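Student: missing the sequence, but the structure's below:
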């Protein structure tokens, strides 16, 4: 199959979406396209993973307001329900559904919202480490810690905010009530200590709070025609997104599906991070084939 990339755009209410199509549409053998979505990560993070799936037609959208997708609605908020509506419009435009869908992090939350609203759009959803904080037993502590990350970013800039986020993301087990109340030195993580004045980071600024506040409709997901697979990296065990994924899997009456590496296990050097992309792609292929 060709691995050339066709860059397309689609106007939806309030935004213009940009997305990549690798491979033919419709597919020659009738295999559903595979859609890869992130949040706040855009399509640029899926370059390695897409290249390791040359037998599939792979579609990688940028969510509205992220990457190359522009918004005209006057908002800066990243809402998984809105992003799911956008993705539904994109899949209708493709005319190739139902698709297989792999969602990473906030993209997995978008996938859950899409299956809730439009289960006919998706054959199999692999939701990889969705940060569905409301399902955690320590949801209040996690939400408070997330708010402290945002306030640190707003008060002290990107390096301090990212250091606070890393400390939260790398904590194993339930969070104490006062987690994040003590400042974290950015230099410990090799991050800049100077404030560059920018406050537009979609991960740290609070504009993606609706993602971590999203409570999945477990009953709707269980009743959907879509096969929902909740997955997490083996190296993430005990961390917040792993615990949230485990809680969702348990609510759906399934075991958590292991994937290689960690939260970014599919990365092959994107953003300076490298997981185990070849093993990750093989595992994704295996999970999709099992359906």
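Tutor: Nice, thanks for sending it over. On a predicted model such as this, the values are computed, not experimentally measured, just so you know. Numbering: from 1, shown residues only.

Student: hey, let's count contacts and neighbours off CA atoms from now on
Tutor: Fine.

Student: Next secondary structure after the host helix or strand of residue 250?
Tutor: Residue 250 is part of helix 240-251 when elements are defined by DSSP states H and E. Downstream of helix 240-251, the first helix or strand assigned by DSSP H and E is strand 257-259.

Student: Next up, a structure to set beside the first:
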């Protein structure tokens, strides 16, 4: 059983944050600080990248491992008899959905922000293949080419000519969270299809206002209907948590506490 890595700040009901990408919580401090007045914010670091493990070996990731780790974090931090709020963004949103499906008993309300679980879409197989190509391009031509293709996939447009580049060395890759995401996270996580079914906890699926007309906004709307969940728009785009942390935190708090208007 792997060690758990997480940080705690604030006071109030427990709010578990599951970051996107390779799970490195870099850049989340402004949002976390804004939330800490209302919640005990528990920020999960699935691979321990912010806790001394950046540069250590990493294998292809499994959604279930992230959600099992999230459950263990709640076992350590959630007071007996209480239930937790959960927020996940991007790949972290997929882990949050799996946590909801498999460990719902201690959850109160889950917000999944732009989960790239594109397999739920009518054209899901094609979109999953596109993310697989992103992984292949990264491995063959490096981070710039892989990132450019991923942006094109998210914006649902032709990629055009991709930047030239070389594969990263294994040492460079292990020291770069974005590279770890492109090599070890994007393919298995975008292959995940959430289970539908009754849950003790409430689910809200979210997308950024700046993502309208893009793949993950379409995915979020479709998933919300399929899961009979609420759909709410948040400030910014896919990286809204970094682009508008204070406004994003305010929207999240209103959504979790039940006072946010439904979009």
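Tutor: That came in fine, so what should we check first? All values reported here derive from a predicted model rather than from experimental measurement.

Student: thinking again about what came up before, the second structure: matching residues for the helix holding residue 250 of the first structure?
Tutor: Using TM-score structural alignment, helix 240-251 of the first structure corresponds to residues 215-226 of the second structure.

Student: Mean deviation, that stretch versus the first structure?
Tutor: Following the fit onto the first structure, the mean deviation recorded for stretch 215-226 of the second structure is 1.0 Å by mean CA distance after the TM-score superposition for the first structure.

Student: Tell me which residues of that stretch come out buried.
Tutor: 215-224 (16 or more other CA atoms under 10 Å).

Student: corresponding residues in the second structure for stretch 134-154 of the first structure?
Tutor: Aligned by TM-score structural alignment, stretch 134-154 of the first structure falls on residues 119-139 of the second structure.

Student: Name the surrounding residues that touch that stretch.
Tutor: 118, 144-147, 149-150, 153, 167-168, 182-183, 186-187, 190-194, 219, 222-223 (CA atoms under 8 Å, 6 or more residues apart in numbering).

Student: Of the residues you listed, grab the buried ones for ChimeraX.
Tutor: Typed into ChimeraX, the line below selects the buried ones among the contacts of stretch 119-139 of the second structure, using 16+ other CA under 10 Å:
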select :118,144,145,146,147,149,150,153,168,182,183,186,187,190,191,192,193,194,219,222,223
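
Student: how much space between residue 126 of the first structure and residue 159 of the first structure?
Tutor: Distance, residue 126 of the first structure to residue 159 of the first structure, by CA to CA, to the nearest Å: 32 Å.

Student: after superposition, how close is whichever helix in the first structure runs longest to the second structure?
Tutor: Assignment by DSSP state H gives helix 139-156 as the longest helix of the first structure. Once fitted to the second structure, helix 139-156 of the first structure is off its aligned match by 1.4 Å on average (mean CA distance after the TM-score superposition for the first structure).

Student: quick one on the thing from earlier: buried sites along the match of stretch 134-154 of the first structure?
Tutor: Result for stretch 119-139 of the second structure [16+ other CA under 10 Å]: buried residues 119-121, 124, 127-128, 130-139.

Student: chain center to that stretch: distance?
Tutor: In this view, stretch 119-139 of the second structure has its centroid 17 Å away from the chain centroid, taken as CA atoms, centre = their mean, to the nearest Å.

Student: which residues in the stretch 101-250 of the second structure form strands?
Tutor: Taking DSSP state E, counting those that start in this stretch as the criterion, the stretch 101-250 of the second structure carries its strands at 107-113, 202-208, 230-234.

Student: How far does the second one sit from its chain's centre?
Tutor: Taking CA atoms, centre = their mean, the mean C-alpha location of strand 202-208 of the second structure is offset from the chain mean by 12 Å.

Student: and what of the first one?
Tutor: In terms of CA atoms, centre = their mean, the gap separating the centre of strand 107-113 of the second structure from the centre of its chain is 12 Å.

Student: what about residue 74 of the first structure, neighbour count?
Tutor: 8 (other CA atoms under 10 Å).
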